[in-house]
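Trainee: Sequence and predicted structure, then a few things I'm wondering about:
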Amino acid sequence: MQTQEVYLGQDGIYTNSVGVKQLLDFYEDCKKFTDCVIHIKLDNLLWLDGNLCALLGALIFRLTQDNNLKFGIDAAEVTKKCSVLFHNDFLKIEQNVNLYKESSSIPFKGFYPKQKDEFTDYLDNELLSHKAMPKFSTEIKEKLIDDLIEIYGNIDKHAETEFPFFVCGQHFPKQEIIRFTICDLGVGFYKKIKHIKPDIIANSGDAILWAIDGNSTKPDAPGGKGLKNLHEYLSENKGGIQIFSGDANWCSKEMAQNIAMKPQGISQLKKMFTGSSISLEFNKKVLLS
């Protein structure tokens, strides 16, 4: 197969709209090609937030399915420039495994929509039991799992996709935060919510705000509180939440930090993301105090 070179990004790819734009640009550059091998270049990249491997993995999965692409990357380049791709199992290695395992990484993994038990096990044993997390009480831990499982349920019932969804997390010791991202390749927030609320939902931003307020597209079930509950819990503990779907990015004020807040926390993406990416930020300084 023919090989094409595509740069992953430039400088730093962080958990914000600029970082997501870089990953979507990478996706668009790769989408120009079919039936070939994409060699991912890291020359211009200085940093990648490990949790964003969930989004990167989702985009690469879609490209393999839609464009019959295969992907390669230079292992020495990864070690030098972006070793997090080894640390969190985004790139599988067979030798020197212990050299690359770092406690700051929460593993990259994909789950199909019907793998509820496997996803629950990951939340319990990989995310919420990570050594950087506090020793949650049984009640809080079960509540967090319930709220995250509701997000899974929305993917299973409403995303209209049989593609897997992807997860990954990262502990950032200097900032004393843990970020966790879950990304699916479904229809996104807008389509379903617009269908049931055509008078008040004009765009993807409206749909995200409607969902974060605790509303539900499920007429026969109370539901709809997972995102709202997570937002409230993280906000109360000086953490945050960020959502990308369609052409919109919503960011809670806590996660925006020093970035100027847009009206209602919504900013527009120049590229369309067909799916949803939800990033949670746990503030270790508050949770462990």
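Mentor: Received, thanks.
Trainee: rest of the way, CA atoms for contacts and neighbours
Mentor: OK.
Trainee: Wasn't residue 108 part of a strand?
Mentor: Yes - looking at residue 108 with DSSP: H, G, I helix; E, B strand; the rest coil, it is inside a strand.
Trainee: So it is in contact with residue 167, correct?
Mentor: Yes - contact criterion Cα atoms under 8 Å: residue 108 and residue 167 qualify, at 5.7 Å.
Trainee: Looking only at neighbour counts, state which of the two leads.
Mentor: Between residue 108 and residue 167, counted using other Cα atoms under 10 Å, residue 167 has the larger neighbour count: 29 against 25.
Trainee: Next one: the more buried one from residue 240, what distance?
Mentor: As for residue 167, its distance to residue 240 is 17 Å (criterion: Cα to Cα, to the nearest Å).
Trainee: What count of nearby residues applies to residue 70?
Mentor: The number of residues packed near residue 70 is 18, by other Cα under 10 Å.
Trainee: which one's the longest strand in this structure?
Mentor: Determined from DSSP state E, the single longest strand within the chain is strand 266-283.
Trainee: which is the next helix or strand following that strand?
Mentor: Heading C-terminal from strand 266-283, the first helix or strand you meet, by DSSP states H and E, is helix 284-287.
Trainee: Now do the helices in the protein.
Mentor: Assigned by DSSP state H, the helices in the chain fall at 17-31, 53-67, 75-81, 84-87, 97-100, 116-122, 138-158, 188-196, 204-212, 226-236, 253-256, 284-287.
Trainee: so which of the ones you listed is the most packed in?
Mentor: helix 84-87 (a mean of 23; mean count of other Cα atoms under 10 Å).
Trainee: Can you spell out which helices and strands pack onto that helix?
Mentor: For helix 84-87, the elements it packs on are helix 75-81, strand 105-111, judged by 3 or more Cα pairs under 8 Å, 6 or more residues apart in numbering; DSSP states H and E.
Trainee: second one coming, line it up with the first:
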Amino acid sequence: MDRLQGEWKISTRRACAVLQIDRSLYVYKSKRGTQAELTQRIREICATRVRYGYRRVHILLQRDGWAVNPKRIYRLYKELGMQLRNKVPRRRVKAKVREDRRPATHTNDIWAMDFVHDQLATGRKIRILTVIDTFSRFSPATDPRFSYRGEDVVQTLERICGQMGYPRSIRVDQGSEFVSRDLDLWAYQKGVVLDFSRPGKPTDNSFIESFNGKFRAECLNTHWFMSLDDARAKMEAWRQDYNEVRPHSAIGNKPPISLLNGSPADLPVGP
């Protein structure tokens, strides 16, 4: 149309007649917002109303003046990964139930933690709580005990947070210790979000899985542990070497301690 008018110097009415299109179709301007604006609004609603499905989101959008079809909202809702999970830890106040994960941008932004199992030379089983800062890859704790309850996890977290500060979020699986009322109450009081992995999706917590693989290969598989105190000493020695000496390929072959005060320009890109 523009080319025709430019070359032949004719009016819009005449050009529409030549091309046999209705003039009202050519001059029509859409009154609905752009896809980007709609997508952003859906994100905003889901960020504050985490238990709303797409139908309630659609109702709120209509109240805001968006003349949109619910099928369109459903499609965008799924593309954004906002579907509610089928299994969410019950009674969890500080549980994050969405999949809108972003990379950590500074120290104490996002931690990850999990358990590793091993045994003493006597055959008695032990459980080790491992914790890692996903930005710097610094590990503040590898804490072995014979058994762990929710209150034991809180005790370990309080100890290391007293040294490093409290994280904004901690990524965990849905183990009984992590969905405990003790941990949820602690997270609520300290303003920490517990970001739960989906059931059967270990890749949701890939940073701690990667760390645990190194921990097992370089420490657990290379030592006999005579007692719990012996296990603590050997694991602590390995943790210090990991944090202060061992080069990490994901952070430019630097030791994790070098990024404790890092900037966004030093942002790691993978486990």
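Mentor: Great, that's in hand. Here the structure is a predicted model, which is why all the values come from computation and not from measurement.
Trainee: Superposed, what's their TM-score?
Mentor: Here the superposed chains carry a TM-score of 0.25, computed using TM-score structural alignment, normalised by the length of structure 2; 122 aligned residues with a Cα RMSD of 6.6 Å.
Trainee: want to throw the helices of structure 1 into a markdown table with distance to residue 172 of structure 1?
Mentor: Shown next, in a markdown table, are the helices of structure 1 (distance: least, Cα to Cα, whole Å):
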| stretch | distance to residue 172 of structure 1 |
| --- | --- |
| helix 17-31 | 17 |
| helix 53-67 | 15 |
| helix 75-81 | 17 |
| helix 84-87 | 12 |
| helix 97-100 | 17 |
| helix 116-122 | 20 |
| helix 138-158 | 21 |
| helix 188-196 | 29 |
| helix 204-212 | 26 |
| helix 226-236 | 17 |
| helix 253-256 | 14 |
| helix 284-287 | 10 |
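Trainee: Quick check: which of these is nearest to residue 178 of structure 1?
Mentor: When the helices of structure 1 are compared by Cα to Cα, helix 284-287 sits nearest residue 178 of structure 1, at 7.1 Å.
Trainee: Give me the helices and strands touching that closest one, please.
Mentor: If contacts are counted by 3+ Cα pairs under 8 Å, 6+ apart, helix 284-287 of structure 1 sits against strand 177-184.
Trainee: Now do the strand it packs on against helix 53-67, angle only.
Mentor: Following axes from the mean of the first three to the mean of the last three Cα atoms, to 10 degrees, one obtains 20 degrees for the angle between strand 177-184 of structure 1 and helix 53-67.
Trainee: now the angle between strand 105-111 and strand 177-184 of structure 1, please.
Mentor: Using the same axes, to 10 degrees, strand 177-184 of structure 1 lies at 10 degrees relative to strand 105-111.
Trainee: Give the other helices and strands that strand 177-184 of structure 1 contacts.
Mentor: Counting contacts by 3+ Cα pairs under 8 Å, 6+ apart, strand 177-184 of structure 1 packs against helix 53-67, strand 165-172, strand 266-283, helix 284-287.
Trainee: now with 7 Å?
Mentor: Contact here means 3 or more Cα pairs under 7 Å, 6 or more residues apart in numbering; DSSP states H and E; on that basis strand 177-184 of structure 1 packs against helix 53-67, strand 165-172, strand 266-283.
Trainee: Can you say which of the ones you listed is nearest to residue 120 of structure 1?
Mentor: Among those, the nearest to residue 120 of structure 1 by Cα to Cα is strand 165-172 (12.2 Å).
Trainee: Give me the angle between the closest one and helix 138-158.
Mentor: For strand 165-172 of structure 1 against helix 138-158, the angle between stretch directions is 140 degrees (the same axes, to 10 degrees).
Trainee: Relative to residue 13 of structure 1, how far out is the closest residue to residue 41 of structure 1 other than its chain neighbours?
Mentor: Spatial nearest neighbour of residue 41 of structure 1, chain neighbours left out: residue 7 (4.5 Å); criterion: Cα to Cα, 6 or more residues apart in numbering. Per Cα to Cα, residue 7 of structure 1 is found 12 Å from residue 13 of structure 1.
Trainee: Among those two, which residue is more densely surrounded?
Mentor: residue 13 (22 against 19).
Trainee: Residue 229 of structure 1 - nearest residue in space that isn't next to it in sequence?
Mentor: residue 147 (6.9 Å).
Trainee: surely that neighbour meets residue 232?
Mentor: No - the criterion here is Cα atoms under 7 Å, and residue 147 of structure 1 misses it with residue 232 at 11.4 Å.
Trainee: residues of stretch 111-119 of structure 2 that come out buried?
Mentor: For stretch 111-119 of structure 2, the neighbour count (16 or more other Cα atoms under 10 Å) marks 111-116, 118-119 as buried.
Trainee: Would you check which pair of these lies furthest apart?
Mentor: Going by Cα to Cα, the pair spanning the buried residues of stretch 111-119 of structure 2 furthest: 111 and 119, at 26.0 Å.
Trainee: neighbours of residue 239 of structure 2, just the number please.
Mentor: By other Cα under 10 Å, the residues close to residue 239 of structure 2 number 20.
Trainee: mind checking how far it is from residue 211 of structure 2?
Mentor: Distance, residue 239 of structure 2 to residue 211 of structure 2, by Cα to Cα: 11 Å.
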